[in-house]
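**Q** here is a sequence with its predicted model. Questions after.
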Amino acid sequence: MSKRGEAYSQDLRERVLAALDSGMAARTIEPLFKVSLSYIYKAAARRRETGEVCARPQRNHVALKLAEHEEALRSKLEADPDARIVDLRAWAKTGLGIAISHARMWHMLKRLGLTYKKRRSMPANKSAPMSRRRAASGAAAKSG
């Protein structure tokens, strides 16, 4: 069984079509190979119409708009290491003429191995606790 958006293996494709060719009903093949009924019908129809039995290339890939501007993005982040994603999107729009979503910019930073958090965590607040103290455990917490 393949993950959503991932093609079935060639071996599985061949076994499903061979079972269909041997005379098995599609409803019998479905639970046996753990494929959907619609996949069986579509694979059989595509083989009948075009002769294709291999997976076609996936068409759900979204090209990275900033792929050819990786070095420019790295340079921008070296010059301004605390730049927020909002700032980087504005820079891409004005400097490169590319409109890019927040998620795509985040994906590009991740792809470059860059993290959102630029500095280490701040030291604990000494004037007041930042979180509640944990309750005592067991019998010590109960007062009689």
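**A** Perfect, thanks for sending it.

**Q** make it CA atoms for all contacts and neighbour counts henceforth
**A** Noted.

**Q** all helices for the protein, in order.
**A** 10-21, 26-33, 37-50, 70-79, 85-91, 102-111 (DSSP state H).

**Q** one more to weigh against that first structure:
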Amino acid sequence: MAWRRGQAYGQGLRDRVAAAARLSLRAAAARSAVSPSCVAKARARLRRTGEATPGPQRNHVPPRPAPLEGALRARVAAAADATLAELRAWTLAEHGVRAGQPVTWKALARLGPTLEKTAARGRAGPPRRGPGAPRPGRSRAGVRPGQAGVPR
């Protein structure tokens, strides 16, 4: 059985490891196709808690701006067009919490605001042309403006 990062082994495998209590660590590991460390940890958990089931997996690091989510929500409502840099500067100035750009972005994602475009943010570059639209500076006849009657 292949180990998948971040996921516990199946309960059937854990039961087989627990049933092989009379075997040595290495023999039980070879029999179940897992590492000796896995067998040792499963046996230790069985001795400590009496359970062969896996424990809960947790992220032990709380998000840095988690206590400020209410204040951040109010700030975004007041200044909806604030950039990430402005929100980071506000967080540092008002609350003394230094948060990086990815942390601020994830905090905003948890709040769930939508990204709005303003009229001042036009497209970068010239407008798109359709398949039959004339090229800029040309008329439909392929003649430059001001040179009527002169073919290309």
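**A** Good, I have the coordinates. These numbers were taken from a predicted model, which means no experiment stands behind them.

**Q** and the TM-score between them?
**A** Comparison of the two superposed chains (TM-score structural alignment, normalised by the length of the first structure) gives a TM-score of 0.62, and 123 aligned residues with a CA RMSD of 3.3 Å.

**Q** on that earlier part again, relative to residue 129 of the first structure, which of the helices of the first structure is closest?
**A** helix 85-91 (30.8 Å; CA to CA).

**Q** thinking again about what came up before, possible to save the helices of the first structure as a markdown table with distance to residue 123 of the first structure and mean neighbour count?
**A** Output for those, formatted as a markdown table (distance: least, CA to CA, whole Å; neighbours: other CA atoms under 10 Å):
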| stretch | distance to residue 123 of the first structure | mean neighbour count |
| --- | --- | --- |
| helix 10-21 | 55 | 15 |
| helix 26-33 | 56 | 14 |
| helix 37-50 | 56 | 14 |
| helix 70-79 | 25 | 14 |
| helix 85-91 | 25 | 16 |
| helix 102-111 | 26 | 15 |
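
**Q** for the ones you listed, give me JSON lines that also has distance to residue 58 of the first structure.
**A** Converted to JSON lines, the helices of the first structure look like this (distance: least, CA to CA, whole Å):
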{"stretch": "helix 10-21", "distance to residue 58 of the first structure": "14"}
{"stretch": "helix 26-33", "distance to residue 58 of the first structure": "22"}
{"stretch": "helix 37-50", "distance to residue 58 of the first structure": "15"}
{"stretch": "helix 70-79", "distance to residue 58 of the first structure": "25"}
{"stretch": "helix 85-91", "distance to residue 58 of the first structure": "28"}
{"stretch": "helix 102-111", "distance to residue 58 of the first structure": "20"}
